[in-house]
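Colleague: this one's structure only:
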């Protein structure tokens, strides 16, 4: 099974992002657009794992969540990964308590490494919501106009209260995500993270 651990920005915020996607997606018809319901902020991508390892992933998420409190994030200002002329990925940025989210990511990677043999990605953690990907590995020039349209958006704040373990199933219509476990952030006795 293909598994990852993430946080969900919430239904209200996803509805606002959905409105934006309906407005800008016609500008890049060749791109592969993400369904708003599938938007999430990935903390750790496990990839393909044996079903017998799933309880270890859920236990790792639970042990990390026990030490971290809920936090507030802002979804704001987008951009693109890749070159300006041929962007590959269109995204929305994450602000607010990013330091607290980064601490959750770091602790989760460390716990998963010890309990499952997970190998963390060799790049800095940049929390974001992926909106679209180029179908062409060289990039899609049409995504540049979309990047300019999302460059100044501000969807406001969202409260993150749980870590979610997802299964990702690849289908001809795109990835389908199923929540396998939801673990509340508890962090009893720790203060609300600074912004």
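Modeller: On my side now, so go ahead. Model, not experiment: these values are computed from the prediction.
Colleague: hey, let's count contacts and neighbours off CA atoms from now on
Modeller: Will do.
Colleague: For stretch 150-161, measure first residue to last.
Modeller: 26 Å (Cα to Cα, to the nearest Å).
Colleague: so how far is residue 14 from residue 77?
Modeller: 15 Å.
Colleague: let's bring in a second one:
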């Protein structure tokens, strides 16, 4: 058996509350956008995919050894993947703390690699996914909307290992291990 896993930073409740207050009135504004629920908001550090049961405990142990100082992070600005004209993902960008988050992601991926759990090795771009589209769509106007959200700062002093169970109604995320910085 295996478990679908990823490592992430979860913003504190105060940040999630502010994001929810901003997003909630916009959820029905565009039927092409599927807005992520508050319970899905996180900043991914590494996606591991299906990890065999025998590798989960070594992965947790390896991640517990990831060191680094806590750091400030600011969500500010907007972006789209892969580009605004043909976007599939609308996200809240990271300004302050982007370099530190990138370093943390590299350390998490290296620790996982050392115990035989490879990550997706995708180019890392710090972000918090707000919405997705089923088909590529122009989201330029939504970039301006998300960009109008006031900067939101908080401290990053931990990260988590999460399981992801896919369902027709969407993913179910559960924290299975927490690591303090």
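Modeller: Received, thanks. Keep in mind that what you see is a predicted model, and the values were worked out from it rather than measured.
Colleague: how much space between the aligned partner of residue 171 of structure 1 in structure 2 and residue 43 of structure 2?
Modeller: Aligning on TM-score structural alignment places residue 171 of structure 1 opposite residue 167 in structure 2. Distance, residue 167 of structure 2 to residue 43 of structure 2, using Cα to Cα: 21 Å.
Colleague: what do you get for residue 56 of structure 2?
Modeller: Residue 56 of structure 2 sits at a distance of 21 Å from residue 43 of structure 2 (criterion: Cα to Cα).
Colleague: do the same with residue 4 of structure 2
Modeller: 17 Å.
Colleague: Of these two, which one has the most company?
Modeller: residue 43 (22 against 16; other Cα atoms under 10 Å).
Colleague: who's in contact with that one?
Modeller: By Cα atoms under 8 Å, 6 or more residues apart in numbering, residue 43 of structure 2 lies in contact with 8, 9, 10, 11, 126, 127, 128, 129.
Colleague: these two touch, right, the fifth one and residue 92?
Modeller: It refers to residue 126 of structure 2. No - using Cα atoms under 8 Å, residue 126 of structure 2 is not in contact with residue 92; the gap is 9.2 Å.
Colleague: quick one, which of the two is more surrounded?
Modeller: residue 92 (25 against 22).
Colleague: quick revisit: measure the match of residue 171 of structure 1 to residue 173 of structure 2 for me?
Modeller: Plainly put, residue 167 of structure 2 is 11 Å away from residue 173 of structure 2 if you go by Cα to Cα.
Colleague: Over to residue 23 of structure 2?
Modeller: Distance of residue 23 of structure 2 to residue 173 of structure 2, computed by Cα to Cα: 20 Å.
Colleague: what do you get for residue 73 of structure 2?
Modeller: In terms of Cα to Cα, residue 73 of structure 2 sits 23 Å off from residue 173 of structure 2.
Colleague: same question, residue 106 of structure 2
Modeller: Residue 106 of structure 2 sits 22 Å away from residue 173 of structure 2, taking Cα to Cα as the criterion.
Colleague: hang on, the earlier thing: may I see the contacts of residue 43 of structure 2 organised as CSV, with distance to residue 152 of structure 2 and secondary structure added?
Modeller: Below are these laid out as CSV (distance: Cα to Cα, whole Å; DSSP: H, G, I helix; E, B strand; the rest coil):
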residue, distance to residue 152 of structure 2, secondary structure
8, 18, strand
9, 15, strand
10, 14, coil
11, 10, coil
126, 15, coil
127, 13, strand
128, 12, strand
129, 15, strand
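Colleague: quick one: which of those is nearest to residue 155 of structure 2?
Modeller: residue 11 (8.5 Å; Cα to Cα).
Colleague: if we can go back for a sec, looking at residue 73 and residue 173 of structure 2, which is more packed in?
Modeller: Neighbour tally, residue 73 of structure 2 and residue 173, criterion other Cα under 10 Å: the higher count belongs to residue 73, 20 against 17.
Colleague: The host helix or strand of the more buried one vs structure 1, mean deviation?
Modeller: Using DSSP states H and E, residue 73 of structure 2 sits in strand 71-81. By mean Cα distance after the TM-score superposition for structure 1, the fitted strand 71-81 of structure 2 averages 1.1 Å away from its aligned residues in structure 1.
Colleague: buried sites along that strand?
Modeller: Of all the residues in strand 71-81 of structure 2, those buried under the rule 16 or more other Cα atoms under 10 Å are 73, 74, 75, 76, 77, 78, 79, 80, 81.
Colleague: Can you redo those residues as a markdown table, where the extra columns are distance to residue 38 of structure 2?
Modeller: Converted to a markdown table, the buried residues of strand 71-81 of structure 2 look like this (distance: Cα to Cα, whole Å):
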| residue | distance to residue 38 of structure 2 |
| --- | --- |
| 73 | 18 |
| 74 | 18 |
| 75 | 15 |
| 76 | 18 |
| 77 | 19 |
| 78 | 17 |
| 79 | 19 |
| 80 | 19 |
| 81 | 20 |
